[in-house]
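Visitor: no FASTA, just this:
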């Protein structure tokens, strides 16, 4: 059977001089702690600290990067252990973990050239000590080998958290969450190491199918009347306070567009009332969503939570898949997005407010050099998020640095985020980002734009200092800067006011 291995120079430049410099730059970041300010890991995973059940339910079923690729080859989602919803008539999901794992191994070749291949190989080799390439022939032996590993205390979620060197990990949570997993972690002495993130999307979109029920639940949770717009806004602010008290550093918003046009209080209240009665039009729903992004920015100025925005995705492209299997099955597809005009209302209002920080992500990489880098290079409050989703690949990470650095520099970017549900892939994703940044910086060294010491220092900033700084808790209620206000001495890391 073929051996599975990781080359020490993987993802480095092919040119000899740049590759040699990349090795030295990467060595400065290789063992730095991991800062994970945006993940979809469930806090309950770490609070419970139960062993992972088997390789299929660790590597395959919960990872839509994996399942979407295998499904694209004609494999039914049921064969990958994914259950259907309700009475949709679909076949029963495969329950035999060994058979699911065999299906995955038989399709290993599909991942050639993809970031998933990089992440999966890193996990198998570095985390679990596997030395055999997955295949139809090796599947059963690999399954048994991994089951044996997963039974050992050294492979429990908390033990791996420590081994990975995670400094801090942020989950993503509904405003309606009890945050019980976080409470249990705090009680276990993990306070501040795993923190929640406030993700209010379903409450800000009045066309969401469960919006009325969720606003009622918000009322029950807060004791505030959400029957009118003013009560709704107050209840959201209350929940933000609860999240902040639980350690939250940020909010997260995944809207269809980046529109931040503010409505008058009367117009917002009118749309809210119409939505509660089930009469809001699609245009009203879109306008209300944009208005609520503006309101979330206003609240961030007040409570200091960093605001993350990642618009421009058509969720659940295949509605039949949504009906049969639910959300997050790999059918969220990027769309063209516009930022310059859409963000103008928000940035004119809050772009010079020291208590406000907005980190913007996109899967429309055409906007990096045309819109986002110029915006981040001008507004003190705006920072560029890492390339992610379909762009957290070797070439996507390179294109990002090439597109934004000359306009926004390095210090108007927020560092890497792994954005994953696949807990054991976290170190693999950070390792790839550090290698790509080392290679990009090495090219600048070989072309005499930077010296090696500068490049190494920058690599450390990108890998560790920048995410800590940009996702650090903001001071609340700081006044906005005006043209006559002197620029304060900025920290070396942020380059921001």
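Guide: It's in. All values derive from a computational prediction rather than experimental measurement.
Visitor: contacts and neighbour counts: CA atoms only from here.
Guide: Will do.
Visitor: Show me what counts as buried in stretch 143-162.
Guide: For stretch 143-162, burial by neighbour count (16 or more other Cα atoms under 10 Å) applies to 143, 146-147, 149-150, 155-158, 160-161.
Visitor: do stretch 34-48 as well
Guide: 34-47.
Visitor: ok, structure two:
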């Protein structure tokens, strides 16, 4: 594994100097999927498999590709009683499959730098490594709040269903612990009738708000009430998974008819797209009103393994990048509210081909837009460098949203930010070498891209 001082040392001279200037900056994690109960309860993490393997879809999708059943990893039906030590052994037996992937770099960083283990990761060391990690997890220094503080996390946002009661966030706030963990409003189950949880989410919304959500005006008011509850809990952003981007603005009679059909479960596919496209514009208008930053994640073809979806449900590693038309897809939203200086929308894509062709020109024009960092399959050393090469000449740096780790695997957060900072240092050093930037400009941009732009893009500076 990489020794602690080898990560920066592997960079060439100018890049190493830039990296050294940002490596110890606080971590801003404005978008991710960590469980707020970790900091509400501050209980020790259960075991190495539950911490490092089972919540990390980067890890278990690679193992699945090598023929490892998810049940053998303790995931889904048949995996409920799987011995976590056996899960960890399976992982180490397939360690070679991760060569060349960012997952391997993150895991090595996590083991050596974060957990400070001495045992090397090899198939033959599985039990010894498991025992060493398990022993660490019993120590107070490796409990969730202590790790949060040691990682230097300035703020961390979770992603929470719009109908989440936010009890864990309330517990954190009442505990007196100063760590800043805030929710993010995610209304997908309420806005997209294709989602299987749509009927239950609608019923919970009505119960929580006391509104007759069968009436479209009351439905909008119920959404405003939930947004207000999130803001009161510290939220600064919303998040929207958009599998098929096509914003619309419909007249009131048409959208009320579609809303009634959505609640009845009788929308056609085209009607569903029109309804959801309209609701995204409604969300943008609400963001103009209440200031929540709107995140749109598009370009993922979800759950492409139909038998796995049927047996295990969604989010089992079978989501694949797909093509997106951003210009037409965002047209209705942008032409209705995109010139309003109160709106902030951060765009994320899995379709790298759109960076230079559409997204960089769009964020280089529309005042409401910021471009999010490489997402999911592309948040690697090479993916980040491709991103900078394709967007900066048109978008500049100040229209970028900095970095977020977008992870469920808490212990990988420092590793992911380190990858961004290394790639950033390489990019800026290359810009200096080619005469695009003066060294003083690179030194000013480095902390902005490592920390400051994320605080600004997500309106986090007031917390």
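Guide: Great, that's in hand. The structure displayed is predicted, hence computed values, not measured ones.
Visitor: And the TM-score between these chains?
Guide: The TM-score (TM-score structural alignment, normalised by the length of structure 2) is 0.97; 462 aligned residues with a Cα RMSD of 1.6 Å.
Visitor: Which member of the buried residues of stretch 143-162 of structure 1 is positioned nearest residue 184 of structure 1?
Guide: Using Cα to Cα, residue 158 is the member of these that lies nearest residue 184 of structure 1, at 13.2 Å.
Visitor: any idea where the helices of the stretch 51-200 of structure 1 begin and end?
Guide: For the stretch 51-200 of structure 1, the helices defined by DSSP state H, counting those that start in this stretch cover 55, 64-71, 97-106, 115-122, 139-150, 157-164, 180-187.
Visitor: Specify the stretch among those that is closest to residue 472 of structure 1.
Guide: helix 180-187 (18.8 Å).
Visitor: Structure 2: strands as residue ranges?
Guide: Listed in chain order, the strands of structure 2 (DSSP state E) span 27-29, 153-157, 160-161, 181-182, 185-186, 237-242, 293-298, 300-301, 320-321, 345-349, 369-371.
Visitor: quick one on the thing from earlier: mind putting the buried residues of stretch 34-48 of structure 1 in CSV, distance to residue 18 of structure 1 included?
Guide: Conversion of the buried residues of stretch 34-48 of structure 1 to CSV gives the following (distance: Cα to Cα, whole Å):
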residue, distance to residue 18 of structure 1
34, 25
35, 27
36, 29
37, 30
38, 31
39, 32
40, 35
41, 36
42, 40
43, 41
44, 43
45, 41
46, 40
47, 44
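Visitor: okay if I get the strands of structure 2 as TSV plus distance to residue 426 of structure 2?
Guide: Compiled in TSV, these are given as follows (distance: least, Cα to Cα, whole Å):
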stretch	distance to residue 426 of structure 2
strand 27-29	19
strand 153-157	24
strand 160-161	35
strand 181-182	31
strand 185-186	35
strand 237-242	30
strand 293-298	27
strand 300-301	29
strand 320-321	26
strand 345-349	23
strand 369-371	20
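Visitor: I'd like the distance between residue 14 of structure 2 and residue 432 of structure 2.
Guide: 9 Å (Cα to Cα, to the nearest Å).
Visitor: That should have said residue 62 of structure 2, apologies.
Guide: According to Cα to Cα, residue 62 of structure 2 and residue 432 of structure 2 sit 37 Å apart.
Visitor: Then residue 202 of structure 2?
Guide: Residue 202 of structure 2 sits 53 Å away from residue 432 of structure 2, going by Cα to Cα.
Visitor: Where in structure 2 does stretch 417-435 of structure 1 fall?
Guide: Using TM-score structural alignment, stretch 417-435 of structure 1 corresponds to residues 404-422 of structure 2.
Visitor: ends of that stretch, how far apart?
Guide: Stretch 404-422 of structure 2 end-to-end distance (Cα to Cα) = 15 Å.
Visitor: Next: stretch 444-457 of structure 2.
Guide: 17 Å.
Visitor: Likewise for stretch 200-216 of structure 1?
Guide: End residues of stretch 200-216 of structure 1 are separated by 14 Å (Cα to Cα).
Visitor: Show me which residues of it are buried.
Guide: 200-207, 211-212, 214-215.
Visitor: And for stretch 220-231 of structure 2?
Guide: Applying 16+ other Cα under 10 Å to stretch 220-231 of structure 2 flags 220, 222-231 as buried.
Visitor: ok, now stretch 387-401 of structure 2?
Guide: 387-388, 390-392, 394-395, 397-401.
Visitor: Residue 348 of structure 2: how many residues sit nearby?
Guide: Neighbours of residue 348 of structure 2 under the rule other Cα atoms under 10 Å: 21.
Visitor: Now check it against structure 1: what is it aligned to?
Guide: Per TM-score structural alignment, residue 348 of structure 2 is aligned with residue 361.
Visitor: Please consider this matter closed, and thank you.
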